[in-house]
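Participant: structure for the following, please:
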Amino acid sequence: MPHPDTNIILIGMPGSGKSTVGVVLAKRISRNFVDTDVVIQTAIGRTLQSVVDNEGYLELRKIEEKILVGLSCRGHVIATGGSAVYSDAAMTHLKRNGLAVFLDVRLATLKARVRDYTTRGLAKRPDQTIDDLFAERFALYTRYADLTVHCDALTHEEVCKQIEDLLAAPPSPLTRTM
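Facilitator: Predicted structure coming up:
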């Protein structure tokens, strides 16, 4: 297990289970939990979808970066928004005191889990399909991931167990995956 001050940062597509797994994992390993989408919405006093609808996806990414770069916590489980990985500054800040865990879920599974992405506050171009967004973000998730858990056939509890097992394993110079 990493040092108690080290944050566990969950990254992945919307629908990958970051928020739910984050709550369960935080309970299992006795840490506080932060959902950055909630932090953003509380800070700006409105929904992510409202920002996308009124100011566009780039404005949402700008707001998200500002909030994430200003986030200061230690020893937490942090569920990031799916677009957090677009900001190198935000990810560098988060990883300064944390390990990024990529919750890897196949596109078909995501589509089955989230039937309507139009209400999720996705920071994507209006012309961009979910398939395109998935391909674009997958490269970013793998770039920033310290650990990867393949979550398709797993329950939330099983995902947490895999994360715990990876965190307990001896450090490796390579990204660990299960």
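Participant: going by C-alpha atoms from here, please, whenever you check contacts or count neighbours.
Facilitator: Noted.
Participant: can you pull out the helices in the chain?
Facilitator: 18-28, 36-44, 48-55, 57-70, 88-96, 107-113, 130-144, 156-168 (DSSP state H).
Participant: pull out the buried residues from stretch 30-39.
Facilitator: For stretch 30-39, burial by neighbour count (16 or more other C-alpha atoms under 10 Å) applies to 31, 32, 33, 34, 35, 36, 37, 38, 39.
Participant: to compare against the first, here's another:
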Amino acid sequence: MKNIVLIGMPSAGKSTIGIILAKVLGYQFLDSDLLIQEQEKALLKDIIDERGIDGFLAIENQVNSEIDAVATVIATGGSVVYGKEAMEHLLKNGIVVYIKLSLKTIADRLGNIKQRGVVLREGQNLKMLYEERCPLYEKYAHITVSGENLNTEELMEKIIEEFHKIKEK
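Facilitator: Presented below is the predicted three-dimensional model:
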């Protein structure tokens, strides 16, 4: 059974939706940010502080490209799309779902961007990050689902509906 891989901006709801999706579908749930923290024995923000952004991205790419799962909902970190090997691996082993939200919604939800361990380069703001990443999310997604103005239940139903359409092909 194919995995469902959730991608999108930080605070798009990948982990929250992922847990519920896994329960509803009878899948396992895996949060790749937690795998990174477990492997490195450190919080994401601390890894970024200690290793720098490029060091963090290399670890994220390595961890995501080694995920060995079946019938699992995988919630990825927002920066996973920078890792070519990781994305090739995830595309091969799952249906990639991009949870799309407006910049305003992301900004409203995000709060303290540094505490979240968000990969922001020197001089980069949230708008710049959003504009840089959205084309990558769209490039890799099998399915794009707008989460705008949807509650968790509605978003989950939309993802399941789209997933079943693709699965049947």
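Participant: re the thing from before, what's the most buried one of the helices of the first structure?
Facilitator: helix 18-28 (a mean of 20; mean count of other C-alpha atoms under 10 Å).
Participant: and that one, what does it pack against?
Facilitator: With contacts taken as 3 or more C-alpha pairs under 8 Å, 6 or more residues apart in numbering; DSSP states H and E, helix 18-28 of the first structure sits against strand 7-11, strand 32-35, strand 76-79, helix 156-168.
Participant: now the first one on the second structure. Mean distance?
Facilitator: Spelled out, it's strand 7-11 of the first structure. Here strand 7-11 of the first structure, set against the second structure after superposition, deviates by a mean of 0.2 Å using mean C-alpha distance after the TM-score superposition for the first structure.
Participant: could you do the second one as well?
Facilitator: Strand 32-35 of the first structure: mean distance to aligned residues in the second structure after superposition is 0.2 Å, counting by mean C-alpha distance after the TM-score superposition for the first structure.
Participant: and that strand, what does it pack onto?
Facilitator: Secondary-structure packing of strand 32-35 of the first structure (3+ C-alpha pairs under 8 Å, 6+ apart): helix 18-28, strand 76-79.
Participant: for residue 132 of the first structure, find the nearest of those.
Facilitator: Taking C-alpha to C-alpha, helix 18-28 is the member of those nearest to residue 132 of the first structure, at 20.7 Å.
Participant: residue range for the closest one in the second structure?
Facilitator: Here helix 18-28 of the first structure aligns to the second structure at residues 14-24, judged by TM-score structural alignment.
Participant: surely residue 69 of the first structure meets residue 93?
Facilitator: Yes: when contacts are counted by C-alpha atoms under 8 Å, residue 69 of the first structure is listed as touching residue 93 (5.9 Å).
Participant: mind checking the longest strand of the first structure?
Facilitator: Scanning the first structure for the strand with the most residues, using DSSP state E, yields strand 98-104.
Participant: now do it: which range of the second structure does it align onto?
Facilitator: Using TM-score structural alignment, strand 98-104 of the first structure lines up with residues 94-100 of the second structure.
Participant: residues touching that stretch, excluding its own?
Facilitator: Contacts to stretch 94-100 of the second structure, defined as C-alpha atoms under 8 Å, 6 or more residues apart in numbering, come from residues 2-9, 12-14, 90, 137-138, 140-148, 159, 163.
Participant: contact partners for residue 108 of the second structure?
Facilitator: With contacts defined as C-alpha under 8 Å, 6+ apart, residue 108 of the second structure has no neighbours.
Participant: quick check: it vs residue 10 of the second structure, distance?
Facilitator: 11 Å (C-alpha to C-alpha, to the nearest Å).
Participant: likewise for residue 127 of the second structure?
Facilitator: 13 Å.
Participant: equivalent analysis for residue 82 of the second structure, please.
Facilitator: 14 Å.
Participant: equivalent analysis for residue 3 of the second structure, please.
Facilitator: Separation of residue 3 of the second structure from residue 10 of the second structure (C-alpha to C-alpha): 21 Å.
Participant: cool, residue 49 of the second structure as well?
Facilitator: 18 Å.
Participant: what's the answer for residue 91 of the second structure, then?
Facilitator: 20 Å.
Participant: skipping adjacent residues, who's closest to residue 59 of the second structure in space?
Facilitator: Nearest residue to residue 59 of the second structure, sequence neighbours excluded (C-alpha to C-alpha, 6 or more residues apart in numbering): residue 36, at 7.3 Å.
Participant: what residues are up against the one you found?
Facilitator: So residue 36 of the second structure contacts 44, 59, 60, 63 (C-alpha under 8 Å, 6+ apart).
Participant: ok, now with 10 Å
Facilitator: If a contact means C-alpha atoms under 10 Å, 6 or more residues apart in numbering, then residue 36 of the second structure has 42, 43, 44, 47, 56, 59, 60, 61, 62, 63, 64, 77 as its contacts.
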